[in-house]
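> Please find the sequence and the predicted model below.
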Amino acid sequence: MQVNIGINEEQRKAISEGLAVLLADTYTLYLKTHNYHWNVTGPMFQSLHTLFEQQYQELAVAVDDIAERIRALGEFAPGSYKEFAKLTTIKEADGIPKAEDMIRDLVKGHEAIAKTCRNIVPECDKASDEVTLDILTQRMTVHEKTAWMLRSLVA
């Protein structure tokens, strides 16, 4: 059946393309955070191990929400490493960084996702897509707050 939600096909496609980048960024940051959770060492081990677990669990929920919004707009969500690697703006980490470098790297990832969200807002505004705007606002809130809290650990 045709999607008839008051947003034309061209706008739905453009918004979905932006959301696909957001999905790839979110999944990439999820993997990176999970990796750091497993591999962090040093005097901050216990607190960072716990913190990173909370963060990757939150990102796992976000991945599902973003993918489901793409589907609600009538498009297919990317769902493979290959697709995510092409779309993401977040760089993979080489090796296992030291704990403070993990923190700095995660700050960059959260800030990158906040920027990705902002890049989608104009298309959503044009289409009066308040549902996607709400998702983007929620994601920016989480990522900006998380980046601030992580930055505070290495100030």
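Cool, got the structure. Residues are numbered from 1 along each chain as shown.
> Every contact and neighbour count from this point should use C-alpha atoms.
Will do.
> tell me which residues of the host helix or strand of Met149 are tucked away?
Element membership of Met149, judged by DSSP states H and E, is helix 130-153. Buried residues in helix 130-153, counted by 16 or more other CA atoms under 10 Å: 132-133, 135-137, 139-140, 142-144, 146-147, 150-151.
> Same question for stretch 50-69.
Under the neighbour-count criterion of 16+ other CA under 10 Å, stretch 50-69 has 52-53, 55-56, 59, 62-63, 66-67, 69 buried.
> which residues touch that stretch?
19-20, 22-23, 26-27, 29-31, 33-34, 36-37, 77-78, 132, 135, 139 (CA atoms under 8 Å, 6 or more residues apart in numbering).
> roughly how far is that stretch from the heart of the chain?
Here the centre of stretch 50-69 is set off from its chain's centre by 8 Å, with CA atoms, centre = their mean, to the nearest Å.
> try this one side by side with the last:
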Amino acid sequence: MSYKVSPQSIGFNPAEAERAARAMNQYLANLQVLFIKFHNVHWNVIGMSFFDIHEKTQGLYEHVAVEIDLIAERIKMIGFYPVGSLKEALKLATIKELPSNVDLNGPTVASIVVKDLRKLIAQLREISQNVDSTYTGGFIEDALSYYEKQHWLFSAYLTKE
């Protein structure tokens, strides 16, 4: 008897499970890029809003770290391999890296975060619409809710009074 997990061993349609794994792997790749990018802006923010942005970006990368593990483990649970190298992640990701040798003020960081969260939210909506939640374990809906709230918070920060 084989103990290796496969889509069939847990009652999943192999083609649907593979489609779900591909979608979640691209999401995982974006999270891996964001994990580094959120650290980058966290370390390189300067100016009057340093304390607020420094704290908020720390919250983002801490959340993303947990999300990375949840999604990677879900991909394994349905019988596939998660993207586990930076080379593979950069190839799959639609979110781009940021140079690390630049000082950034609070509004610039917030604009970068809002732009990337919009991409992530759009990706999550697409996964939610095209992949049955039994394959994603319901994690996509939870992530969508979190990132929508973060988008709202950073957008409010950028709104002129």
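Arrived safely, thanks for sending. Predicted model only: the values in this text are computed from it and were never measured.
> Quick one: map Lys37 of the second structure onto the first structure.
Taking TM-score structural alignment, the alignment pairs Lys37 of the second structure with Lys32 from the first structure.
> Now for that match: which residues touch it?
Counted by CA under 8 Å, 6+ apart, Lys32 of the first structure has contacts 92-93, 106.
> For Phe84 of the first structure, grab the count of nearby residues.
20 (other CA atoms under 10 Å).
> So it versus Thr132 of the first structure, what's the distance?
Separation of Phe84 of the first structure from Thr132 of the first structure (CA to CA, to the nearest Å) stands at 20 Å.
> that older thread, tell me which of the contacts of Lys32 of the first structure you also see in the second structure.
Among the contacts of Lys32 of the first structure, the ones still in contact in the second structure (both residues aligned by TM-score structural alignment, their matches' CA atoms under 8 Å) are 92-93.
> what's near enough to touch the residue sitting nearest the centre point of the second structure?
Nearest to the geometric centre of the second structure sits Leu31, at 3.1 Å (CA atoms, centre = their mean). For Leu31 of the second structure, the contacting residues are 64, 67-68, by CA under 8 Å, 6+ apart.
> who's in contact with Gln26 of the second structure?
89, 92-93.
> Let me know the helix or strand that the alignment partner in the first structure of it is in.
Mapped onto the first structure by TM-score structural alignment, Gln26 of the second structure lines up with Val21. Val21 of the first structure belongs to helix 9-39 when assigned by DSSP H and E.
> just Asp69 of the second structure next, same as before
Using DSSP H and E, the element containing Asp69 of the second structure is helix 50-77.
> Read off where that helix ends up in the first structure.
Counting by TM-score structural alignment, helix 50-77 of the second structure corresponds to 45-72 in the first structure.
> now stretch 114-127 of the second structure
Counting by TM-score structural alignment, stretch 114-127 of the second structure pairs with residues 107-120 of the first structure.
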